[in-house]
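>>> Here is a sequence with its predicted model. Questions after.
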Amino acid sequence: MLSTASSAGREAYRDLEKRARVIRRHIVNMIAEAGSGHPGGSLSAVEILTTLYFGVMKIDPKVPDDPERDRFILSKGHAAPALYATLAERGYFAVETLSSLRRLGSPLQGHPDMRKVPGVEMSTGSLGQGLSVGVGMALGARLDHRYYRVYVLLGDGECQEGQIWEAAMAAGHYQLNNLVAIVDRNGLQIDGSTETVMTLSPLAQKWRAFGWNVVEVDGHSFSELFQALDSVAYAHKPTAIIARTVKGKGVTFMEGAVDWHGKAPDRKQREKALEELGE
C-alpha cells in the first residue's frame, strides 16, 4: 500500500492525481466531440479506475490476454468513457483513438465491446450482469489453479437489479476471496436519487448478509482506496468496497446533478469544464 508518510509516497499520490485529472479531461473531450454519452457516472469513477490500473492490478498492456492477468469488468457499461480513457493512458491503445468515441466504425462504442477494444474483459451495458460474469471468472481461476483477482465496478442504481444479489449469494456461498465488487455509490441514477427510485440502504449490511467482507471508503481518496484494496489479500471471502462518490466529480456544474447522467456538454460548457480540470 502506498504511504503518504514518505516523500516517495507523496510523489506517487501526486502522480495519480495528475493521471486522474488527465482522464477527466479525456472524458469531457470525448463526450463533447461525440455529442452524446454519460459524463456523470464516468467522472465519479475516475479515482477508482486510476487506483486499479495504475496501482493495484496485475496487468500488462503489451500482453492483454495473459492468462495470469487480473480481470476488470465495468458492469456499469455506460461509464465506458472513463474506462476507455484509463485504458488509453495505461497503454492499451493510442490516446488519439479516444476522439472517435461513438463514431461509425470506431471500436469505442457507447458501451464496451470486448471483441474490439484491447483490455475490455466483458461487453457490458445491460445492467446487472457484470457481477455474475465476475463470479464465473473467479470460479474459473480456482478451477484452473490460477491466482488472478477479478474486480467488478457496479453502479449503485444497478444494485437494484435482482441478478446482482443472485451473484452476491453465489460468491458468498463459494467464498470467492479472489472477487472484489466496487460500488460507485454516487447516490444518483437516470431517474433521480437512488433512495427515491428504490431504496438501497442499508447497503453495507445487505452485502454482509450475503457473506461478503465489506469496506466503506471515500471513493475519491486514493489512500482509502489503496487501503481497502490492500485488505482484500487478507479476506477469506469476497470483498465489497462501497465507494462514496460524487456524480460528475471534478466539474462543478456537473457535480451532484442528475441532469448530467447522460448528456454531452456544449462548446461553452466544455471550455468551462476543461478550464476547471486544467493542469
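Looks like it came in fine. Residues are numbered from 1 along each chain as shown.

>>> going forward, measure contacts between C-alpha atoms and count neighbours the same way
Noted.

>>> What helix or strand is the spatially closest residue to residue 173 that is not a sequence neighbour located in?
Nearest non-adjacent residue to residue 173, counting by C-alpha to C-alpha, 6 or more residues apart in numbering: residue 211, 7.3 Å away. Using DSSP states H and E, residue 211 falls within no helix or strand.

>>> Touching, residue 211 and residue 170? I think so.
No: using C-alpha atoms under 8 Å, residue 211 is not in contact with residue 170, being 9.5 Å away.

>>> related to what we said a few turns ago, tell me how far the residue nearest to residue 173 lies from residue 147.
21 Å (C-alpha to C-alpha, to the nearest Å).

>>> Put this next to the previous one:
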Amino acid sequence: MTTTATEPTAAGSLPGSHGFDELPRLMGLMTGDEKHGPAATSTLDALWVLYDRVLRVSPATAADPDRDRFLLSKGHGPMAYYAVLAAKGFVPADWLPGFGTYDSPLGHHPDRMLVPGVEIGSGSLGHGLPLAVGTALGLRAQGRTGPAVWVLIGDAELDEGSNHEALAFAGPAGLDRLHTLVIDNSSATHGWRGGIASRFEAAGWSAATVDGRDHRALYEAFRAPHPGRPHAVVARVEPKAPARQAAPERAA
C-alpha cells in the first residue's frame, strides 16, 4: 500500500487517535461469521485518506450543520469504517471487539442512531447515492455552500437502477458539492463501455479513475477541482474473487 503523509490532515491530530498502520490491528479486533471481509478491506485506504486529509469533520464537529457529510452506502462489511471511526476518535476502540453482538452499537450494518459520526443507516445497496443527492439538495436549499457531501458505493451497486437515476439527475442539477467514491473490486454483474468513470462523465460529472491503494493518487483525485459539476472518483482495487476461467471446449 502506498502512503503519503505530506498533505495536511482535515481533522488534525486527536487525543488518543491512531495512525494508518494501526488499522489492521483495529480491524482484527472485530470477529464473527458475518464480516464480509473483502467488502471491508477494499475500502480501507480510500476511507483513511478521506477521514485523514479531506473531510472537514471530527468528533467535536459531528453535529455542526456546516460539517462535511460522509455517507457509507456500501454498508455491509463495515469493519474498515468502524476501524477508521475508532482511529479518529468518533467511537472508543474498546467497542470493536463487540462487533455484531446483540448489545453492541456496532452492527453488521451501521446505524446512525447508535454510532457517533454515522450519517445514514445503510447496508441495503442502491440507497446511498440517492440519499447523497438529497443531502446536497437540502444543503443548497438552506444556503449552505460550504459542506461537501461524500458517498462511498461499490461497483456492484451500479447494478441498481436507483443509482443511475440519481447520477443522471445530479449532473444537470450542477450539484458541485456532491462527490461519489466508487470502490471497484470487479464484483459488478454488468459492465460499462469505456469504464465506470465514463458512465458518470456521460451524465455531466467530473470523474477520475485511480489506484485505490495509492494514497497520494486518491488524495489528488479527491481534491481535484470540478466547478459546476459533481465529482466521481473510481478507486480500483484487487478483484473480490479470481476471474472465472472459461470452461474447456469438449472434443468433437
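Now that the structure is in, tell me what you want to look at. Small disclaimer: the values here were computed from a predicted structure and weren't measured.

>>> what TM-score do we get after superposing?
Remark: TM-score between the superposed chains equals 0.85 [TM-score structural alignment, normalised by the length of structure 2]; 232 aligned residues with a C-alpha RMSD of 2.3 Å.

>>> Tell me which of residue 211 and residue 170 of structure 1 has more neighbours.
Per other C-alpha atoms under 10 Å, whichever of residue 211 of structure 1 and residue 170 has more neighbours is residue 211, with 20 against 16.

>>> ranges for the helices of the stretch 1-150 of structure 2?
23-28, 37-41, 44-49, 79-87, 128-141 (DSSP state H, counting those that start in this stretch).

>>> Which among those helices is found nearest to residue 3 of structure 2?
helix 44-49 (8.9 Å; C-alpha to C-alpha).

>>> which residues in structure 1 does the closest one match up with?
Matched against structure 1 by TM-score structural alignment, helix 44-49 of structure 2 falls on residues 46-51.

>>> what's the average distance of the matching stretch to structure 2?
Its match in structure 2 and stretch 46-51 of structure 1 itself, once the structures are fitted together, sit a mean 0.6 Å apart by mean C-alpha distance after the TM-score superposition for structure 1.

>>> Can you give the contact residues for that stretch?
16, 19-20, 23-24, 82-83, 86, 219-222, 225-226 (C-alpha atoms under 8 Å, 6 or more residues apart in numbering).

>>> Most neighbours among those residues, please name it.
residue 24 (30 neighbours).

>>> ok, and the closest non-adjacent residue to that residue?
Closest to residue 24 of structure 1 by C-alpha to C-alpha, 6+ apart is residue 43, at 6.3 Å.

>>> What's the local residue count around the one you found?
28.

>>> Quick check: it touching residue 31?
No: in this structure residue 43 of structure 1 lies outside contact range of residue 31 using C-alpha under 8 Å: 11.4 Å.

>>> ok, now which ones touch the residue nearest to residue 173 of structure 1?
169, 172, 173, 175, 237, 238.

>>> now the strands for the stretch 1-150 of structure 2?
Assigned by DSSP state E, counting those that start in this stretch, the strands in the stretch 1-150 of structure 2 fall at 69-72, 149-154.

>>> could those strands be laid out in JSON lines, adding mean neighbour count?
Converted to JSON lines, the strands of the stretch 1-150 of structure 2 look like this (neighbours: other C-alpha atoms under 10 Å):
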{"stretch": "strand 69-72", "mean neighbour count": "25"}
{"stretch": "strand 149-154", "mean neighbour count": "25"}
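
>>> Export those strands as a markdown table, with columns for distance to residue 198 of structure 2.
A markdown table is the format used below for the strands of the stretch 1-150 of structure 2 (distance: least, C-alpha to C-alpha, whole Å):
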| stretch | distance to residue 198 of structure 2 |
| --- | --- |
| strand 69-72 | 22 |
| strand 149-154 | 16 |
